[in-house]
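Engineer: Any chance you could fold what I've pasted below:
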Amino acid sequence: MCGLIAASIGISINTSGVFYSVVASSLHLYRGSFAFHMTIFSMVTAITALFVPSLLKKINFKLLLTIAVLLAVLGTAGMALASKTWQFNLLGALRGFATGIFSIVTVTMIINNWFIAKNGLTTSLALAFSGIMGATFSPIFAIIIEKTNWQFAYLVEAIVILLLTLPAILIPYKLDPAEEKRAPYGQAEETATTVNPGSRKINTTALLLLIVFSAFVAYSSSMTQHLPGYAGSMNYSIELGANLLSLGMIGNIVSKLLVGVISDYMGIVKATLLLISANILACILLIIGHPVALLIIGSFLFGSSYGLGAVCSPLLTLKAFGKNNYGKTFPMMSFAGNLGASIAFSIIGYIYDFTSSYIPAIIVILLMLIATVLSVLFIGKFPKIIRKIP
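Structural biologist: Below is the predicted model of the structure:
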């Protein structure tokens, strides 16, 4: 599962920024025109995620995974041969569809099937590899581009995706341990008093609040990519801006690793509220902005917004609706998250264009984070509410 997340998000998405300026300059394209293929990638991934549970029921899992990986590898290798905007956009759609099949929805469904105990730890370990691989391979691809060319770098990326996904294809295992007549890890620890919302009707209010939560935290996380621009708007150096982005990525990795562990001991509601508090503090520090130490601390804490979307969202969904309804509900959270992230880049940029400041954008994010607190508090009460339903 670590390999699937590393390939579908860590390599395919989190290293994409390395290519923007180089490819655009090489082919005499607008940077925004080339980068638009990743917007298409994100939107197609979001739509695909909605249908993943149905596809997993109708098609053999290993066969579906193999086809998806081959499409992702071929689509990425095809980027090396493309030269027109429409070609990149078409390949972006193909890659988005393929990686959407073996991304967060599939991975978390498998983890939920195989792990009852330490579910939070396992989820956070797997999803942390999106940040780890992004941070590791971005400079590697940059060096390859500098030493050779961007076309060869895309071919190397395709090979890396294949290598990362091979274990999930080759190692024998089933989608659900019951298919192997085995029990999930920690099943003996499951008590008769455990609430199983999956056997009950899906609560519309809880569903809508979690959709809002996923969209808002994904929107918030997009501000991390604007940290270099924010530093520039405050007349700080380009080097500091790059360092702020790196700190945000470190916060991304650390938060994903920690929040799952914390949730196993404190519960996912308290763990999520703790992470939201860190993000609210980050917004305040970024708004103050002086001295530089506040920006540094704020950037690191702000990176934890990725942990909210990647780890807290699936765990909250599992808590609210149970494993039985997870496949019906989490794809909606995934769609909302991808949608929130895809529009945030443009909206945050437009806010700066019209106001000449990132402060209004950060204030909007601060309000969104406060709103997510209400969603989480309701989810915390939701299992108690459904116990009272006859």
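Engineer: CA only for contacts and neighbour counts going forward, please
Structural biologist: OK.
Engineer: Check which helices and strands the helix or strand hosting K57 sits against.
Structural biologist: Assigning secondary structure by DSSP states H and E places K57 in helix 31-58. Under the contact definition 3 or more Cα pairs under 8 Å, 6 or more residues apart in numbering; DSSP states H and E, helix 31-58 sits against helix 17-27, helix 85-101, helix 104-114, helix 313-355.
Engineer: distance between it and the chain's centre?
Structural biologist: 13 Å (Cα atoms, centre = their mean, to the nearest Å).
Engineer: The structure of the following sequence is requested for comparison with the preceding one:
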Amino acid sequence: MARNTKTPRRGRVFYGWIALAGAALVYFTSSGTFFYSYGVFLPTMCDELGWSRAAMGAGLSLGLLTFGLPSPLIGASITRFGPRVNMVLGNLLAALGLVGMSLSHEVWHVYFFYGGLVGLGTGFGLYIACTTVVNNWFIRKRSLGMGLIIAAGGLGGFAFPPLVTWLISTIGWQMSWMVLAGINFTFAVLIGGLIL
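Structural biologist: Below you'll find the model as predicted:
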């Protein structure tokens, strides 16, 4: 029986780092559009549409519920279909919800589009799916991978509010929601899905 004495070649990039970059891009984009942008839209939409801040704020509360409550189902879905499918389909649903937000003229539209579609889509496409990518690819550097994923979400919180503020002042809140939908679709669905 021959013994393989060849040493593995060095210089090739471990694909786990590429998958981590894709998951970090998804986490950056989804966190920025879901958690950190809503509050920037709130004053402008409330003033223009005559809603109370409490009524519109309830849309974010509902979104957080639909983000977190189905976590056991999300975990089962990731086990069955894998994190890529959940990220792509979840963020596609979230992008559709963001498009719907641009069409909102009644407060129940916000509850449906943001509280329902964006919250549920982000739930399926964000935290559990991204951390599963790290768990699937890393053993020794798992903590570093998790830290990088979470840091990407923090960077989304740093980058998106000023961007959204500028967009609203430049093109209005309706088109700003459309731009966020395009950003989410491009980076979290297309590029992130391809890298994973």
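Engineer: Superposing both, give me the TM-score.
Structural biologist: Aligned and superposed, the two chains score 0.82 in TM-score terms (TM-score structural alignment, normalised by the length of structure 2); 172 aligned residues with a Cα RMSD of 1.5 Å.
Engineer: Just the buried residues of the following helix or strand past the helix holding K57 of structure 1, please?
Structural biologist: With elements assigned by DSSP H and E, the helix or strand that comes after helix 31-58 of structure 1 is helix 61-78. Neighbour-count burial for helix 61-78 of structure 1 flags 61-62, 64-66, 68-78 (criterion: 16 or more other Cα atoms under 10 Å).
Engineer: show me what contacts the residue nearest the centre of structure 2?
Structural biologist: Closest residue to the average C-alpha location of structure 2: S30 at 2.0 Å, with Cα atoms, centre = their mean. S30 of structure 2 makes contact with N91, T122, L126, G153, G156, N184, A188, according to Cα atoms under 8 Å, 6 or more residues apart in numbering.
Engineer: Which element, helix or strand, includes the fourth one?
Structural biologist: Taking DSSP H and E as the definition, one finds G153 of structure 2 inside helix 142-183.
Engineer: What's the average distance for stretch 154-161 of structure 2 when superposed on structure 1?
Structural biologist: Taking mean Cα distance after the TM-score superposition for structure 1, the mean distance separating stretch 154-161 of structure 2 from the aligned residues in structure 1 is 1.4 Å.
Engineer: aligned partner of the residue nearest to the centre of structure 2 in structure 1?
Structural biologist: Per TM-score structural alignment, the equivalent position to S30 of structure 2 in structure 1 is S8.
Engineer: same question, W51 of structure 2
Structural biologist: Match for W51 of structure 2 (TM-score structural alignment): L29.
Engineer: Where do the helices of the stretch 201-350 of structure 1 begin and end?
Structural biologist: 204-221, 227-233, 238-266, 268-288, 292-302, 305-307, 313-355 (DSSP state H, counting those that start in this stretch).
Engineer: Switch these over to TSV; also include distance to S33 of structure 1 and mean neighbour count.
Structural biologist: Shown next, in TSV, are these (distance: least, Cα to Cα, whole Å; neighbours: other Cα atoms under 10 Å):
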stretch	distance to S33 of structure 1	mean neighbour count
helix 204-221	21	23
helix 227-233	20	20
helix 238-266	23	21
helix 268-288	30	21
helix 292-302	28	23
helix 305-307	26	30
helix 313-355	13	21
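Engineer: looking at these, which is closest to A168 of structure 1?
Structural biologist: A168 of structure 1 lies closest, by Cα to Cα, to one member of those: helix 313-355, at 20.1 Å.
Engineer: so what does the closest one touch, helix or strand wise?
Structural biologist: By 3+ Cα pairs under 8 Å, 6+ apart, helix 313-355 of structure 1 packs against helix 31-58, helix 104-114, helix 204-221, helix 268-288, helix 359-387.
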